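*Asks:* pasting the structure only:
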C-alpha cells in the first residue's frame, strides 16, 4: 500500500480527518503531521525525518493562504523539499491541496508539485501520481541542509559527478548571515576541517539580489562537500564552483 504523508499547514483536525478518510477509500495509507512554523529550531527537519521513517511515497500539503504567505513557512517547505530530493535522488512526488482555487503562489522549489482543488476529483489524481515512477534529479549539483537546534543550520553543497576547484556560497536577505564553513566527506558534518584559501565578506550580484558570500579553494568531488553554517532564514542562496577568472555558472535557489 502506498503511503501519503500529509503536512497540514492550518492544523484543522476536521480537514485532516476528511482528507485521510478519502485517501483510505482510494487504497492509500495516510500519515503525517501538523506543520510547525519554527525554522530557527529546524522544525521542518523532524518532519522530513518522519517522512523517511514512514517510507512515504507522496508528500501532500494541505494549503492555507494565510500560512503560505508567511516567509518562514515558505522557507521551511522549501528546505523540506530540498532534503527529500537529496536523500531520495529523485523528485519526490508532491501535491498541494487547496480548499478552493489556488490562492497563493508556491515557493519555487515546489514548482513541480501537483496543484489540486478539494472540490474536484483530487484523490484520483493522487493515485495516478503516486503510481508514476519518480524522475531522477536532473541537476548536476548536490544541495542539502543538515544540523539541529544545537549544531545550527548547515547547507551542504557539492557536484554529483566530476569535481570543483572550490566553492562559492552566498545568501540574500537581511535576516541571515554566514558564520562558518567547513569541508569534509559528503553526507555529514566533519569533526574537523582544513580550509584552503578561505575567503569571507564577498559581495555578488545576481538578478536584482545582492548576496553576501564566502568561498573556499578545497577541491570538492562527488564524495565530498562544502558545508556552510547560516544563521536565520535567507530569502535565496547562490552557489557555484570556484573559478580563478570568475567564469563559472552560478545556481540561485529562492527559498521564500
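*Replies:* Perfect, I can see it now. The model shown is predicted, which means the values in this text are computed figures rather than measured ones. Numbering: from 1, shown residues only.

*Asks:* okay, CA-based contacts and neighbour counts for the rest of this
*Replies:* OK.

*Asks:* Show me where the stretch 1-150 of the chain has its helices.
*Replies:* Using DSSP state H, counting those that start in this stretch, the helices assigned to the stretch 1-150 of the chain run over residues 13-25, 43-53, 65-68, 71-88, 122-130.

*Asks:* where does the second one sit relative to the chain's centre, distance-wise?
*Replies:* Its chain's C-alpha centre lies 12 Å from the corresponding centre of helix 43-53 when counted by CA atoms, centre = their mean, to the nearest Å.

*Asks:* Next, the buried residues of it.
*Replies:* Of the residues in helix 43-53, 43-45, 47-48, 50-51 count as buried by neighbour count, 16 or more other CA atoms under 10 Å.

*Asks:* Who are the packing partners of that helix?
*Replies:* If you count contacts as 3 or more CA pairs under 8 Å, 6 or more residues apart in numbering; DSSP states H and E, helix 43-53 packs onto helix 71-88.

*Asks:* Other residues contacting stretch 195-205?
*Replies:* 170, 182-183, 210-218 (CA atoms under 8 Å, 6 or more residues apart in numbering).

*Asks:* hmm, 6 Å instead?
*Replies:* Taking CA atoms under 6 Å, 6 or more residues apart in numbering as the criterion, the residues outside stretch 195-205 that touch it are 210-218.

*Asks:* which ones among those are found in strands?
*Replies:* Within the contacts of stretch 195-205, membership in strands is found for 210-216, as judged by DSSP state E.

*Asks:* take the one below as the second:
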C-alpha cells in the first residue's frame, strides 16, 4: 500500500486527523508527526527514515506562512528536505497544505519550492494526493550532488560534488551567516575520517546580489565518487557551492533557507 507521510508545523490535531481520514478514504496509508523546533538536538532528523522509506511516495507538509517565519524552522526543514532529495531524487513528490490561505511558493526555502501548493479545504486535495502517491517521481538530472550528514556529536556537514558524468577541478562552499569551521574530502556518501586537502582555502569573501558569503575551498579533483564536505555551525541564511574557480562570474548553485 502506498504511504503518505505528514509533517505538520500546525499543532492542530483535528486538522491533521481530517487529512489522515482523507488519505485513508482514497486507499492510501497515512502517518506523520508534529514538527519539533530543536536544532540543538537535531529533531529535524527524526522523520527522515520514514520519509525516504520505499513505500512512502508522497511527503505532505502542513503549515501557514507564519509557521515558517523562524529561521530555525526554515533551516531544519531545509536540511530535512535536502536529505530526502539526496536519497529519493529531486523529483520526489512534496505537497504543501496550508490550513487556510495558500502561501506563496517563493516564500518557501529553496529545497521546497518545487512543492505542490494546496489548501486544506481544496476540493481536489484527496484526488491530487492519490494521484501523486501512485505516480513514480520524475527523474530530474542535476549537475551536482548535495547531501546533509548530521548527528549531535559531529554536527551538521554539507556534502557536495559533481553528479554522474561530471568532474570538478576543486570545490567551494560558502555560507551566508552561520560559520564554516571544518572541511574535508572523501568518498561520496560517507564523512571522511582523514583527508589530504590540495591547496585548502578558508575565509574567502564572496558577494551575490546583496548577500555576503564566507567560503572555504579545495583544489582536489572530484568525480562522482568523491565529495567535498564542510561543517556549518549556527544557522546560515543560505549556502552557495560549485566547482572551485578563480575566474569572476564562475557558475555556482545557491540554496536559500
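*Replies:* On my side now, so go ahead. If you're wondering where the values come from, they're calculated on a predicted model, not measured in any experiment.

*Asks:* TM-score for the pair, please.
*Replies:* After superposition, the two chains reach a TM-score (TM-score structural alignment, normalised by the length of the first structure) of 0.93; 253 aligned residues with a CA RMSD of 1.6 Å.

*Asks:* returning to that earlier point: make TSV out of the contacts of stretch 195-205 of the first structure and add neighbour count and distance to residue 68 of the first structure.
*Replies:* TSV is the format used below for those (neighbours: other CA atoms under 10 Å; distance: CA to CA, whole Å):
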residue	neighbour count	distance to residue 68 of the first structure
210	16	25
211	20	25
212	20	27
213	21	28
214	22	31
215	25	33
216	23	35
217	20	38
218	21	39
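
*Asks:* Go through those residues and say which is closest to residue 23 of the first structure.
*Replies:* residue 211 (43.4 Å; CA to CA).

*Asks:* Just give the nearest non-adjacent residue to the corresponding residue of the second structure for that closest one, would you?
*Replies:* Aligned by TM-score structural alignment, residue 211 of the first structure pairs with residue 213 of the second structure. Counting by CA to CA, 6 or more residues apart in numbering, residue 213 of the second structure lies nearest to residue 176, which is 4.5 Å off, once chain neighbours are set aside.

*Asks:* The one you found pairs with which position in the first structure?
*Replies:* Matched to the first structure by TM-score structural alignment, residue 176 of the second structure sits across from residue 172.

*Asks:* residue contacts, that match?
*Replies:* Applying CA under 6 Å, 6+ apart, the residues near residue 172 of the first structure are 210-211, 234-236.

*Asks:* again with residue 236 of the second structure
*Replies:* With CA under 6 Å, 6+ apart as the criterion, the residues that contact residue 236 of the second structure are 176-178.

*Asks:* any idea what the alignment partner in the first structure of it is structurally, helix, strand or coil?
*Replies:* For residue 236 of the second structure, the aligned position in the first structure is occupied by residue 234, per TM-score structural alignment. Remark: residue 234 of the first structure carries the secondary structure label coil [criterion: DSSP: H, G, I helix; E, B strand; the rest coil].

*Asks:* and residue 255 of the first structure, how many neighbours does it have?
*Replies:* Residues lying near residue 255 of the first structure (other CA atoms under 10 Å) number 22.

*Asks:* gap between it and residue 221 of the first structure?
*Replies:* Using CA to CA, to the nearest Å, one obtains 25 Å as the distance from residue 255 of the first structure to residue 221 of the first structure.

*Asks:* and if you look at residue 91 of the first structure?
*Replies:* When CA to CA is the yardstick, residue 91 of the first structure and residue 221 of the first structure sit 22 Å from each other.

*Asks:* ditto for residue 62 of the first structure
*Replies:* When distance is defined by CA to CA, residue 62 of the first structure is 38 Å away from residue 221 of the first structure.

*Asks:* Compare those two (neighbour count), which wins?
*Replies:* Taking other CA under 10 Å, residue 62 of the first structure and residue 221 do not tie; residue 62 has more neighbours (24 against 19).

*Asks:* The second structure: which residue goes with that one?
*Replies:* Per TM-score structural alignment, the equivalent position to residue 62 of the first structure in the second structure is residue 62.

*Asks:* pretty sure its match is in contact with residue 97, am I right?
*Replies:* Yes. Because the distance of 4.7 Å satisfies CA atoms under 6 Å, residue 62 of the second structure is recorded as touching residue 97.

*Asks:* Export the contacts of residue 236 of the second structure as JSON lines, with columns for secondary structure and distance to residue 55 of the second structure.
*Replies:* Listed next are those as JSON lines, based on DSSP: H, G, I helix; E, B strand; the rest coil; distance: CA to CA, whole Å:
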{"residue": "176", "secondary structure": "strand", "distance to residue 55 of the second structure": "36"}
{"residue": "177", "secondary structure": "coil", "distance to residue 55 of the second structure": "37"}
{"residue": "178", "secondary structure": "coil", "distance to residue 55 of the second structure": "36"}
